[in-house]
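Asks: pasted the sequence and its predicted model underneath.
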Amino acid sequence: MHRPPSAAAEVVEELASVRPGLVDRFSAHLPGARAAVLSRLWRAFAHEPLPWIAGRETAGDGLVLRLRDGRRLTGPAADPYRTDAYVPAVRLDGVAYDDPARLVTGLGTADSAGFAAELGHSTASLALSRAAQSETVRESGPQHHPDEWPDSDWDWERRVVDGHPYHPNCRSRPGFSVAEQLAYGPEHGPVVRLGLVPVAAAECLVSGAWPRELRDGARLLVPVHPWQAAHVLTGRPREEGPAAHPLMSLRTLAVPGGPHVKTALSARLTSSVRDISVASVGASADVSGFGQALAKRLDGLLHVTGTLGAVAAGSPDLAAVLRESPGVYAAHGEHVVPVAALTGTGLPDSPAWLASFARLALGVGLRLLETGVALEAHGQNLLVVLSSSGEPLRLVYRDLADIRVSPARLARHGIAAPGLPARMLTDDPVALRRKLFGSLVGGALAATAGSGAALGKALEAAVRELPGTPDLTALREGRLPVKSLTLMRTSPRSTGDLWTELPNPLHGT
């Protein structure tokens, strides 16, 4: 029977044409990429409420999953907070699988074909990302001394090579050719020339102040990503825009000496197609002002990057947001580092440093939550300002699009929240805590710690010094809510977030 070529084989074929010198390095990185994706997948199998799993039981140092069709899937015990590639293979009824795409194909569950293809793409793209990294960034290990650290925000983000620390689709970029990944992926270090699409100002929704340099008489010049211009906005005339550096989200780019430009990029990245909705553009100035005003109540421990201007030209396919660079909140000698890039500094290797960072991040998050705002403080949105010696001083938060706001809690503190989108508003404490704890504790802090043991110790040291609130009690006593990333990805008929609960790193149950 004819089998379609694997994603890895397709990458090798394209690399031989566009970058032949990377073929051998790509092949060398494939086994490690398979283990990294398989480890994320095994975490999901061990902890998410997947409908085809009937039960789970420990067996010595391992885990056995009983499938509803009678088969058994066995592998190592799964620490839900571990981030290294610790699963080289699992066994399905005794047959070993080291390739996550082949495993999902062998399981034959509903929607397995599409998910297997995405896993194959994620694996191949991850191997490509690792192969193309320079030796100084990827292979010399953590840079422990601040003098070795990058001096630009895009160089920090370039270091986040492996993508989402817990999502099996950590590097899935369907719709991107190998040449496009090399040209647009931040881990490859490219410079991207943005396009500028002229649109009559009367046809645009503008929020905030659209800058003079992006105006041409009665027309606005809307920044567009080259991929979007080539694949979605075909035929639209455009001018040459500024050179910029892509950041972790791929669609947001940093203009040297200028703002961060969030572009519309209608491609599926990790889990979903992300656009810039017309409604979010309309609310952007109000949301930005609200976030910055709230941050001022936290004694200088938090900054929120301001939205300078936003525009939508009739649809989510042609829209852009201009934001402050987080670097504007650093004093001389300080570094603003995305939390996702902290492991590259070596700082989290110190239990004392990790506890200090957890105390800062959790303290700020809980103060805001008690006031009425739950941040989605994952490793991409949350940044930390480090002193010249590496001590965590304060936080920077960017992209308020997915926060949740409690009008009732705000009212108790005498705070108004006019102009916020209805989808942000909820007084449900479960929804508010899920948003913060799932992103900050189960995401940013967990990935920084790298294991449940390290995370538990850091949290224990942190919570002893934090004011007691009902939210902190819920964190200490309950299980930890996190998004069911694989369940969401394999449930195409479901909308919105799906959740599960992990063992609490504070007490292990």
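Replies: Arrived safely, thanks for sending.
Asks: please make it C-alpha for all contacts and neighbour counts, starting now.
Replies: Noted.
Asks: which strands or helices does the helix of greatest length in the chain pack on?
Replies: Longest helix in the chain by number of residues (criterion: DSSP state H): helix 23-47. Judged by 3 or more C-alpha pairs under 8 Å, 6 or more residues apart in numbering; DSSP states H and E, the packing partners of helix 23-47 are helix 7-18, helix 100-107, helix 112-132, helix 485-489, strand 499-502.
Asks: got these as a markdown table, with mean neighbour count columns?
Replies: Output for the helices and strands packed on helix 23-47, formatted as a markdown table (neighbours: other C-alpha atoms under 10 Å):
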| stretch | mean neighbour count |
| --- | --- |
| helix 7-18 | 17 |
| helix 100-107 | 20 |
| helix 112-132 | 24 |
| helix 485-489 | 21 |
| strand 499-502 | 18 |
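Asks: how about those, which one is nearest Asp79?
Replies: Of all the helices and strands packed on helix 23-47, it is strand 499-502 that lies closest to Asp79, at 9.7 Å by C-alpha to C-alpha.
Asks: packing partners of that closest one?
Replies: helix 23-47, strand 480-483.
Asks: hmm, Gln133 and Arg25 touching each other?
Replies: No - counting by C-alpha atoms under 8 Å, Arg25 does not reach Gln133; the two are 10.1 Å apart.
Asks: now the end-to-end length of stretch 187-207.
Replies: 32 Å (C-alpha to C-alpha, to the nearest Å).
Asks: buried ones in that stretch?
Replies: Within stretch 187-207, the residues that count as buried by 16 or more other C-alpha atoms under 10 Å are 187-199, 201, 204-207.
Asks: ok, stretch 414-421 next?
Replies: Residues of stretch 414-421 classed as buried: 415, 417, 420-421 (neighbour count, 16+ other C-alpha under 10 Å).
Asks: got it, and stretch 339-354?
Replies: Those would be 339-345, 347-348, 351, 353-354, for stretch 339-354 by 16+ other C-alpha under 10 Å.
Asks: mind listing which of the residues you listed are in strands?
Replies: Judged by DSSP state E, the buried residues of stretch 339-354 include no members of strands.
Asks: tabulate the residues you listed (a markdown table), appending distance to Thr58.
Replies: Compiled in a markdown table, these are given as follows (distance: C-alpha to C-alpha, whole Å):
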| residue | distance to Thr58 |
| --- | --- |
| Val339 | 33 |
| Ala340 | 32 |
| Ala341 | 34 |
| Leu342 | 33 |
| Thr343 | 31 |
| Gly344 | 34 |
| Thr345 | 36 |
| Leu347 | 34 |
| Pro348 | 30 |
| Pro351 | 30 |
| Trp353 | 34 |
| Leu354 | 31 |
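Asks: second structure for comparison follows:
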Amino acid sequence: MAGARAAILARLWGALVREPLPGVQRQAYGGDTRVTLPGGERIIGSTALALPFAVPPEGMRLVTDTVAVDDPVELLRAVRLPGDAVRLATEIRSSLAGLALARAGQPGPQGGGPALEVLAGRADGLALLEQSVVDGHPLHPCCRTRIGMSEAEMLAYAPEHRPTVTLEVYAVPPKRWLTTGAGLAPRLPVHPWQREHVLSAYPFLKPTGEKIAARPLMSLRTLAAVGDPTRHYKTAVDVQMTSAVRIVSPAAVRNGPVVSRLLTTLSADLGLQVWPELAAGAVLGEDGTPLRSLAVVARRAPRPGPNEVVLPIAALAAPSPADGRPLIREAVTLGYGGHPAGFLADLAALIVPVLLTLLHRGAALEAHGQNLLVTLSHGRPTGLSYRDVGGVRLSPQRLRRHGADVPALHGDLASDDPAELRAKVLASGFAVALGEPIAVLAWEYGVVPELLWRLVRERVEVVYDSLPPHAVADAHAVLGEPLPLKATTAMRLAADPLTDVWASLPNPLAA
């Protein structure tokens, strides 16, 4: 429990130091930072432990005016944060319980060969590597929040506990079924949590007897079939995980197949493999509205080649099943003889051109560590994949300029605001998808992070040298403006916790 407390306290402390919270002031002195809250209360802690992806020691403490605390829930009791601190405390309490359970349930190192070699070429390797991600979101203090799920249910369904989950398929009256893309028969695969907690309100859904054994991926509600691990099902689970209840919205049902096809076309010359959302389906309510609690998206993942593993970028920081050290160390050893700069340079060479060229063309990917995946061959990055199109932003103006057809879009995917488009890409793909591997390499190898970021900057400059002159505004923002990062704690304290709020970090790409 001490390690879980420190991990979440460090995430919360980082948020208090960097996020735009009303009336909060910060002052750094020596190796510490003092945060002064609107009511005058003060919190003092290590400046280094407030940095993104910091690795806190067990027993990490923050000092308030009245007490020293090593527990994030105690900190929220001791001070008055602006906004809905009661909601945040409830969510962090759930996160702390979930993370402690996750860490307590991990097996020790298994020994044997490197996991990246043992799992090479295996279709189930993706799920097994995703399930090695124990701590969840690397910056969010609600990294393991699962409000509405009991401890027994977390053990039965959460990926870090490595279960096999049985999806049951229910027959839907054809007149109550909406399907998109290639089309799904009126059959709804239902997550067992949803079956137990939601399905009784819909007696017209009848079990078919068909069952699908599947392994949960990082998002818990998305699962890979055991019989064919390339078949993925994004299911609805009415549980709050991190910041949102994980339903499948009507917009996701309608957008998924169309947007994944568009992204495939836009990136055809860039080497990005977009995992197609082949079809989606939703039960219709009595008024004809798709029900977000009774919907599914069918996705197809690629099969790895004989010497390949495919894994989310986030899994590079996860402990290897072989020795418990970050998986990125295996890649650096296998592919680069222990020299981390070579790995980072090759990873950046895959990520940077794809994200910035697609931004220029009108597609801003939400390329965080769960959605962006890398193919490794003998430890070397050789391919890039993207999945889950629900968080992208598409600029009709930029798409038309590029000569692309703009499909009908539902929900909030369409935006021509350049600041919103850039923030989506930079906060996910640069601050997190590149920021976390750089932080882990710096920690593991004693490398100065600025040297690794310089390799990223060089790749950015090459990309913008090759793009048309009207990309100059994007280039100036990427290389000169503060780096955006989603302010997840400020959002949880806000009256509307789902509206994006951005923190600003010093830009490591700036000259």
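Replies: Received the coordinates, thanks. The model shown is predicted, which means the values in this text are computed figures rather than measured ones.
Asks: can you tell me how far Ala461 of structure 1 is from Ala36 of structure 1?
Replies: Taking C-alpha to C-alpha, one finds Ala461 of structure 1 at 30 Å from Ala36 of structure 1.
Asks: which one's more surrounded, these two?
Replies: Each of Ala461 of structure 1 and Ala36 has its neighbours counted (other C-alpha atoms under 10 Å); Ala36 has more, 26 against 17.
Asks: tell me how far the alignment partner in structure 2 of that one lies from Leu272 of structure 2.
Replies: When structure 2 is aligned by TM-score structural alignment, Ala36 of structure 1 is paired with Ala7. According to C-alpha to C-alpha, Ala7 of structure 2 and Leu272 of structure 2 sit 34 Å apart.
Asks: Thr357 of structure 2: neighbouring residues, count only.
Replies: Neighbour number of Thr357 of structure 2 under other C-alpha under 10 Å is 20.
Asks: and it, that's in a helix?
Replies: Yes - under DSSP: H, G, I helix; E, B strand; the rest coil, Thr357 of structure 2 falls within a helix.
Asks: what does it align to in structure 1?
Replies: By TM-score structural alignment, Thr357 of structure 2 lines up with Arg367.
Asks: ok, that match - contacts?
Replies: The neighbours of Arg367 of structure 1, taking C-alpha atoms under 8 Å, 6 or more residues apart in numbering as the test, are Leu298.
Asks: what span of structure 1 lines up against stretch 387-406 of structure 2?
Replies: By TM-score structural alignment, stretch 387-406 of structure 2 lines up with residues 398-417 in structure 1.
Asks: flag every buried residue along that stretch.
Replies: 398-401, 403-410, 415, 417.
Asks: out of those residues, who's nearest Arg359 of structure 1?
Replies: Distances from Arg359 of structure 1 to the buried residues of stretch 398-417 of structure 1, taken by C-alpha to C-alpha, are shortest for Arg398, at 20.0 Å.
Asks: centre of the chain versus stretch 294-312 of structure 1, how much separation?
Replies: 20 Å (C-alpha atoms, centre = their mean, to the nearest Å).
Asks: mind checking the SS state of the residue minimising distance to the centre of structure 2?
Replies: Nearest to the mean C-alpha position of structure 2, by C-alpha atoms, centre = their mean, lies Gln370 at 3.9 Å. At Gln370 of structure 2 the chain is in coil, as set by three-state DSSP.
Asks: give the closest residue to it in space, chain neighbours not counted.
Replies: Pro312 (5.4 Å; C-alpha to C-alpha, 6 or more residues apart in numbering).
Asks: which residue in structure 1 lines up with that neighbour?
Replies: Using TM-score structural alignment, Pro312 of structure 2 sits opposite Pro338 in structure 1.
Asks: and Val261 of structure 1, what does it touch?
Replies: 223, 252-255, 320-323.
Asks: any idea how far it is from Glu187 of structure 1?
Replies: For Val261 of structure 1, the distance to Glu187 of structure 1 - C-alpha to C-alpha - is 18 Å.
Asks: equivalent analysis for Leu250 of structure 1, please.
Replies: From Leu250 of structure 1 to Glu187 of structure 1 the distance is 10 Å (C-alpha to C-alpha).
Asks: what's the most distant pair in the buried residues of stretch 398-417 of structure 1?
Replies: Maximum distance among the buried residues of stretch 398-417 of structure 1 (C-alpha to C-alpha): 24.3 Å, for Arg398 and Ala408.
Asks: strands along the stretch 151-300 of structure 2, start to end?
Replies: For the stretch 151-300 of structure 2, applying DSSP state E, counting those that start in this stretch gives strands covering 165-171, 177-181, 187-190, 206-216, 222-225, 231-235, 237-241, 244-246, 272-274, 277-284, 290-300.
Asks: tabulate those strands (CSV), appending distance to Arg261 of structure 2.
Replies: Output for these, formatted as CSV (distance: least, C-alpha to C-alpha, whole Å):
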stretch, distance to Arg261 of structure 2
strand 165-171, 27
strand 177-181, 10
strand 187-190, 23
strand 206-216, 25
strand 222-225, 20
strand 231-235, 17
strand 237-241, 26
strand 244-246, 24
strand 272-274, 8
strand 277-284, 8
strand 290-300, 12
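Asks: what's the closest of those strands to Ala348 of structure 2?
Replies: strand 272-274 (13.4 Å).
Asks: Throw the helices and strands packed on strand 499-502 of structure 1 into CSV and include distance to Ser266 of structure 1, thanks.
Replies: Converted to CSV, those look like this (distance: least, C-alpha to C-alpha, whole Å):
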stretch, distance to Ser266 of structure 1
helix 23-47, 24
strand 480-483, 23
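Asks: for Gln143 of structure 1, find the nearest of these.
Replies: Of those, the one closest to Gln143 of structure 1 (C-alpha to C-alpha) turns out to be helix 23-47, at 21.8 Å.
Asks: give the buried residues for that closest one.
Replies: Result for helix 23-47 of structure 1 [16+ other C-alpha under 10 Å]: buried residues 23, 26-27, 29-30, 32-47.
Asks: over to stretch 79-97 of structure 1?
Replies: Using 16+ other C-alpha under 10 Å as the burial criterion, the residues of stretch 79-97 of structure 1 that qualify are 79-83, 86-90, 92, 97.
Asks: this completes my enquiry, with thanks.
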